[in-house]
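Engineer: sharing a sequence plus its predicted fold:
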Amino acid sequence: MTTTGIRPAEHSAHDVLEWTRRHTDPALRAAIDTLPATARRVAGYHLGWWDEDGRPAEGGAGKAIRPALALLASEAVGGSATAAVPAAVAVELVHNFSLLHDDVMDGDRTRRHRPTAWTVFGIGNAVLVGDVLLSLACDVLAASEHPSATKAIRLLTDAVQRLVAGQFVDIAFQDRRAVQLDECVSMAENKTGALLGAACALGTIFGDGTAQQVDHQRAFGEGVGLAFQHVDDLLGIWGDPARTGKSAFSDLRTRKKSLPVVAALTADNPAGRELADLYYRDEALEEEELLQVAALVEAAGGRAWSQDQADDLLARSMEHLRLAQPVKRADELSTLARFVTHRDQ
């Protein structure tokens, strides 16, 4: 792959993501360089570009899934990836705004195989940098001078409001014993699905797609986003820390009411009831109990349900992609969607 927009006919999801990073990193770095020095230092550390002292670092960057969706969505409707770079950068900035805040709210100490920004620079700095990345995302879209820049900003801010609404509900779940499965699904649709849908919609707008194409591409992204959350929740229980960058059983340790957990807790079977007895007690879960909880989530059907949901959502998303009538890059979008919904567990 090259940065010219020309790609081989056959490639892997990893090829697409590498191409995306090469295509968008210069613009992303240029945007980050406009920040005040302290904010730039924290943001660059969080993005994996340098260590806490500002020395260049290798690795640690995100997968660039959302920017990839934006670039490919633009090409799918006959536009260019280059035209959609502002959309790609904007969604990546919003994504990292949410990660910085999530790490603080969840108390996560590790992300991308190293300490989270708040543990290095303090909670206040991490929150403020998250705020400034959100502002910067809108500025990037405005500075693009695309004829639909205002529409794009409103679409992105709507996705952010949905993301925040989902986060509000997710936090509320922590203090609630009973959470219904449909509530949990709705939360994930907003918290995760909204931004992936926005990435596809923004890319389509910057590729000058029709209103109908924008709607179908957004539905494609939202479906992939919810499927992604199912898989991410599975990885939060059974994922390999060497791959996920998080500690083993990280979601169970904090008693997070993730999709497979809620599916198991609401299952009317012995394993679900035994799981509830362990999950709702006040005492911290010991290491051997975490193993037991994971086994109970699986025995109650939560693991299989989430994987089945991810597969079904992927199939429905592919139908929306077909209805968007892509002129090219449908294979790349399909490959990327399958990649994010079938990560190794």
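Structural biologist: Okay, I see it. Residues are numbered from 1 along each chain as shown.
Engineer: okay, CA-based contacts and neighbour counts for the rest of this
Structural biologist: OK.
Engineer: setting aside sequence neighbours, what's the nearest residue to the spatially most central residue of the chain?
Structural biologist: Taking CA atoms, centre = their mean, the centroid of the chain lies closest to residue 192, which sits 5.8 Å from it. Excluding the flanking residues, the one nearest residue 192 by CA to CA, 6 or more residues apart in numbering is residue 225, at 5.7 Å.
Engineer: next one: the host helix or strand of that neighbour to chain centre, how far?
Structural biologist: Per DSSP states H and E, residue 225 falls inside helix 211-238. The chain centre lies 9 Å from the centre of helix 211-238; the measure is CA atoms, centre = their mean, to the nearest Å.
Engineer: the structure to be compared is supplied as follows:
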Amino acid sequence: MRSSGHLIRHPRINQAQADIKFALQEAVNRLDPAAAGIVAYHFGWRDENGRRADAGSGRHRAGLLALLCAAADGADRQPALPAAVACELASNAATMQDDIIDEDTTRRGRRAAWSVFGAGRTLLVCTAMNSLAMEILTEQPHPDAAAAARKLSQTLVNLNVAQLKDIEFESRNDVSLSEYLHMVDGKSCATFSCPCFLGAMFADVPGIDGLAAFGSQLGLIWQLRNDLLGIWGTPDQTGKPELSDLTRRKKTFPVVAALESVGSDRDELAHILSQDGPALGTGETARAAVLIERCGGLSRTEREIQNRLEAAIEPLERVMRDDTARTDIISLARFFATSSR
């Protein structure tokens, strides 16, 4: 059964999720009702007809990072709540946009927003969400509010540039792991690093750069886990059809790692991925998944996740002096390394 939106059985993290959801709903209500309805549908608060629903609001990854980093020194995390909401809006706008680009018709086990309301309307709503995120940041009384908005704006620029690279990679079989990691640095790494930075900024805690670096590592961990599930995950885990990433020939970490191997299995995989047509067939994707595993794509991805997790956690004792906050964020990091999307 799919999660209803709770992250883990962890009272403090669950309470932070509830705080984010309440503040997020208040923020979304500032939008035009038509736009607010589409956003509420995406978050699972409403169905396609505008009726109240409880389809799960997602895990509020960006917002949680902002709040947990705000408590790094034992400080009150509430001053960082606007930053958490702004990052959630921007993160989910990117998710809605990704669904359109990838033509994914499902999200969290039900129809994606664009497949209900249309791609054009959903893209316009994504723009409104990003604008609202900037507005929320700039209206805060914190002296660095304008700098926070610039930080989020640059993160979104990097995200879109990386997304262009990701699309380009789909038509190439010569993508290197260094190219892939550079793309992810501007995509998932940046979008996880930014809320850590902004949460610490609004709570005036020290060690901002160290927390941002932790967020970057965590973003890569999340992306690697996402890549793994995109091939070997089940619909119950991902809320999407099986092998959906392979169907579109996405050059995820396991695929790129496999293509960097040598031998007949690698050559057969490259041949399958180079076939003409908009998407691979069911038999081709199933065969490709077998070949990727045989070429070491699965095992290498699992090792990379573990190595990055250790690298992310090791410096936390220096940058997070509060034991409770450090325990909470380590729990979050371990969950990202092992959870469904």
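Structural biologist: Nice, I can see it. Note that the structure is a prediction, hence the values are computed from the model and not measured.
Engineer: and the TM-score between them?
Structural biologist: Put the two chains on top of each other and the TM-score (TM-score structural alignment, normalised by the length of the second structure) is 0.93; 333 aligned residues with a CA RMSD of 1.7 Å.
Engineer: show me what secondary structure element comes after the helix holding residue 225 of the first structure.
Structural biologist: helix 241-244.
Engineer: next, the buried residues of that following helix.
Structural biologist: Buried residues in helix 241-244 of the first structure, counted by 16 or more other CA atoms under 10 Å: 241, 244.
Engineer: and that helix, how far from the second structure on average?
Structural biologist: Compared with the second structure after fitting, helix 241-244 of the first structure has a mean deviation of 1.2 Å; criterion: mean CA distance after the TM-score superposition for the first structure.
Engineer: equivalent range in the second structure for that helix?
Structural biologist: Per TM-score structural alignment, the counterpart of helix 241-244 of the first structure in the second structure is residues 235-238.
Engineer: so which residues make contact with that stretch?
Structural biologist: Outside of stretch 235-238 of the second structure, the residues within contact range by CA atoms under 8 Å, 6 or more residues apart in numbering are 1, 2, 108, 109, 229, 230, 241, 242, 340, 341.
Engineer: for the last one, give me its contacts.
Structural biologist: For residue 341 of the second structure, the set of contacting residues under the criterion of CA under 8 Å, 6+ apart consists of 225, 226, 229, 237, 238.
Engineer: make it 6 Å
Structural biologist: Going by CA atoms under 6 Å, 6 or more residues apart in numbering, residue 341 of the second structure touches residue 238.
Engineer: show me the strands in the second structure, by range?
Structural biologist: Taking DSSP state E to define them, one finds strands in the second structure at 106-107, 110-111.
Engineer: include distance to residue 161 of the second structure and mean neighbour count when you put these into a markdown table, please.
Structural biologist: Output for the strands of the second structure, formatted as a markdown table (distance: least, CA to CA, whole Å; neighbours: other CA atoms under 10 Å):
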| stretch | distance to residue 161 of the second structure | mean neighbour count |
| --- | --- | --- |
| strand 106-107 | 23 | 18 |
| strand 110-111 | 27 | 15 |
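Engineer: for those, give me JSON lines that also has distance to residue 283 of the second structure.
Structural biologist: Output for the strands of the second structure, formatted as JSON lines (distance: least, CA to CA, whole Å):
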{"stretch": "strand 106-107", "distance to residue 283 of the second structure": "22"}
{"stretch": "strand 110-111", "distance to residue 283 of the second structure": "25"}
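Engineer: so which of those comes closest to residue 173 of the second structure?
Structural biologist: With CA to CA as the criterion, residue 173 of the second structure lies closest to strand 106-107 of the strands of the second structure, at 27.2 Å.
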